[in-house]
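# please find the sequence and the predicted model below.
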Amino acid sequence: MVKKVQPVTHQPLIATSTNISSEQLLNDLHYQQAKQIIQTLLNKGLISPTEFKDIDSLNKQSFPPLLGPGNVDTSSLQS
């Protein structure tokens, strides 16, 4: 039996002139790890959705993620 493989389509990456520092990478890593932990707590019912949002907000302040809402240029995106 031969399976037909669908081609993967994607948008090309757009180069930016901003260099990412080691500190920014570590902050993003720590934020992602913290988010996984609180997501697990939420999924297990150990925290409420409101507590999840509050903790996530504090984590974003402590570990600013690279792709936060303020760091993404959406001016070229079409609706």
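Good, I have the coordinates.

# from now on I want contacts and neighbour counts done on CA atoms only, so please keep to that.
OK.

# once you drop chain neighbours, what's closest to Leu42?
If the residues on either side of it in the chain are set aside, Leu42 comes closest to Ser48, at 6.2 Å by C-alpha to C-alpha, 6 or more residues apart in numbering.

# below is an additional structure, to be compared with the one above:
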Amino acid sequence: MRLKQLTSSNQTLSNEPLKITDEQLQNELNFHLVEKMFIKLREEKLISQEEFNKISKLNRQKFTPLLGPLMCDKP
């Protein structure tokens, strides 16, 4: 897979492909599995939207996913 990383200064694509380690890939998978589980809990009204948002934020901090921030509605 070839990904390109946004630069923080001007938010344009860099020319260098982003190299993903096995650990980063595992973190990405873990993030999405945990997120899916908490979405299910929210849908079943076992947790509130506010609780979900807090958990989701912690989840992003713990696993630092590459795609997670792009796929969530709360920064």
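Great, that's in hand. All values reported here derive from a predicted model rather than from experimental measurement.

# which SS state does Pro64 of the first structure fall under?
Secondary structure, DSSP: H, G, I helix; E, B strand; the rest coil: Pro64 of the first structure is coil.

# what number of residues lie near it?
20 (other C-alpha atoms under 10 Å).

# now do the contacts for it.
Pro64 of the first structure makes contact with Gln24, Asn27, Asp28, Tyr31, according to C-alpha atoms under 8 Å, 6 or more residues apart in numbering.

# tell me how far the closest residue to the last one other than its chain neighbours lies from Ile14 of the first structure.
Spelled out, it's Tyr31 of the first structure. Closest residue to Tyr31 of the first structure apart from its sequence neighbours, by C-alpha to C-alpha, 6+ apart: Phe63 at 5.3 Å. Counting by C-alpha to C-alpha, to the nearest Å, the gap from Phe63 of the first structure to Ile14 of the first structure is 25 Å.

# these two: which is more packed in?
More crowded of Phe63 of the first structure and Ile14, by other C-alpha under 10 Å: Phe63, with 20 against 6.

# host element of Lys4 of the second structure?
Under the criterion of DSSP states H and E, Lys4 of the second structure resides in strand 3-6.
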